[in-house]
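Undergrad: any chance you can model this:
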Amino acid sequence: MKVDKEVGGVCPYGTCDDIHSSANCCSGTIAPENVGTTAVVAVLSSSHIVVANCGDSRALLCKGGEAIALSQDHKPERVDETRRIEAAGGCVTPWKGYRVAGLLALSRAIGDRYLKRYVIAEPDMVYLERSDEDEFLILASDGLWDVIDNESACHVARRCFASSCGDDIRLPCQRDDLASATAASTLVKLAFSKGSQDNISVVVVDLRLRQQ
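TA: So this is what the prediction gives:
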């Protein structure tokens, strides 16, 4: 929310309502009114994973052989998001997918202040206790998820760790850091080879509890 305000600048009218919704509404902006981005953030402690998501970037937990989504994509066609947008006076239009006011295929984002009345920056948050079964956390933009499903992403990450450290990925090895980087790079290359045309940014985090 703080970053969204910094991107949008300071509105001399208090809020940019319909009367003052032009590009000149806010002063001190660092991006045009039709520019925005998504964000997914993970905070890790020894006991918990905390994830915040705004937009359609995604956090995926690979745990005990399963793929567990820790975030839900903020898409206009989601029933709860459609209701929120319509309650604010906006509309969701089917055009090459579903779009807010027929323009933006996201219902939440940082920036995009020309639709800020409907496209908010408030994140959804998830708090999860860590487990001995936790394997990896994958944080990625929609360029990955457009062409690779959750289960496949976890499978690729496991294969990368197995090739670097042996078949039992539950046991840490000296090449773990390289394996995380290899897994992220492999997912990027795989998404590109499958024809993804959006931003493909991927981070793979090793969550296995290390022996002291």
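
Undergrad: from here on, contacts and neighbour counts on C-alpha atoms
TA: OK.

Undergrad: Ala184: which element?
TA: helix 176-193 (DSSP states H and E).

Undergrad: whatever helix or strand comes next after that helix vs helix 176-193, what angle?
TA: Of the helices and strands lying after helix 176-193 in sequence (DSSP H and E), the nearest is strand 202-206. Counting by axes from the mean of the first three to the mean of the last three CA atoms, to 10 degrees, strand 202-206 lies at 150 degrees to helix 176-193.

Undergrad: compare with the first, here's sequence two:
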Amino acid sequence: MVAVMSKLSCLSASCTECIGIQSSYSSGKGRNHDGHIRYGFSLVKGKALHPMEDYHVAKFVQIDEHELGLFAIYDGHLGNGVPSFLQKHLLDNILKEDEFWVDPGRAIAKAYEKTDEAILSNSSNLGRGGSTAVTAVLINGQRLWVANVGDSRAVLSQTGQALQMTTDHEPNTERGSIERKGGFVSNMPGDVARVNGQLAVSRAFGDKSLKSHLRSDPDIQDRHVDGSYDLLVLASDGLWKVMDNQEAVDIARRVKDPQKAAKQLTAEALKRDSKDDISCVVVRFRR
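TA: A predicted model of the protein is given here:
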């Protein structure tokens, strides 16, 4: 496995374009080898007093004759240890699975499980918090595999029509699973449904104290990226709380430069008074 990963090389211009430095604001852009697929990202810290808890990945890499686009949003809570760990390891763990080239879906599911196990076993260093995740792997510009845990979301645009590629894992929609595991869903405190009155998502990485009542297995979808698809938007719920899927696609399609599109999406979310950390990756396919 080490031999395989040693052949992986990044196609982006600089490391800061691959994985942005987590600060109050960051943005960047890049493209694949022939320039037909471009991406941009924008991250803005919310109004909470804690440090930035949204992390991302956006880059193209080469493994032997294969070009892979790797994109992700990780929205942490109760600390940035878990999303930071995911940024460093989750996508690499997917590519390390022996089955990746023959059964990407199974490889993604296994890597999510193994990564969560690693987080839980290292909770003394990573802290008591957790994170959502949405990942997208684009294989040779043709096959897109999207997976998610939690409420960070991926939305495709097909001839301008927004298509949600992920499932929002909310406590009310997965109440049965939570209760079968001995947990409960409560709207107290506040008016948001929470697992055991604490966590507002029903699936997450980490969260060791709640893990017996939570799931961390991802929902997975794949698509053949033909000429009808023009862009992909990945974002944390700091965007989706104030904007629906079609609005995000409409805004992104109006701006050819994907970095400017991502920045416009985060700016619009701020304008709509989103108080959460906001992170966004826009991938534009050549039509």
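
Undergrad: which elements pack onto the helix holding Ala184 of the first structure?
TA: In this structure, helix 176-193 of the first structure packs against helix 142-145, helix 150-165, strand 202-206, with contacts taken as 3 or more CA pairs under 8 Å, 6 or more residues apart in numbering; DSSP states H and E.

Undergrad: rerun that using 7 Å as the cut-off
TA: helix 150-165, strand 202-206 (3 or more CA pairs under 7 Å, 6 or more residues apart in numbering; DSSP states H and E).

Undergrad: most tightly surrounded among these?
TA: strand 202-206 (a mean of 20; mean count of other CA atoms under 10 Å).

Undergrad: what's that one aligned against in the second structure?
TA: Aligned by TM-score structural alignment, strand 202-206 of the first structure falls on residues 280-284 of the second structure.

Undergrad: with the first structure superposed, average distance for that stretch?
TA: Following superposition, stretch 280-284 of the second structure is found to deviate from the first structure by 0.4 Å on average (mean CA distance after the TM-score superposition for the first structure).

Undergrad: what's that stretch in contact with?
TA: Applying CA atoms under 7 Å, 6 or more residues apart in numbering, the contact partners of stretch 280-284 of the second structure are 37-43, 230-236, 258, 262, 266.

Undergrad: surely Ser186 of the second structure is in contact with Asn196?
TA: Yes. Under the criterion of CA atoms under 7 Å, Ser186 of the second structure makes contact with Asn196 at 6.4 Å.

Undergrad: which ones are touching the aligned residue in the first structure for Asn148 of the second structure?
TA: For Asn148 of the second structure, the aligned residue in the first structure is Asn53 (criterion: TM-score structural alignment). Applying CA under 7 Å, 6+ apart, we find Asn53 of the first structure in contact with 39-41, 71, 123-125.

Undergrad: now restrict these to buried residues only.
TA: With burial judged by 16 or more other CA atoms under 10 Å, the buried subset of the contacts of Asn53 of the first structure is 39-40, 71, 123-125.

Undergrad: circling back to that earlier point, out of the helices and strands packed on helix 176-193 of the first structure, which gets nearest to Ile30 of the first structure?
TA: Closest approach to Ile30 of the first structure among those (CA to CA): strand 202-206, 25.3 Å.
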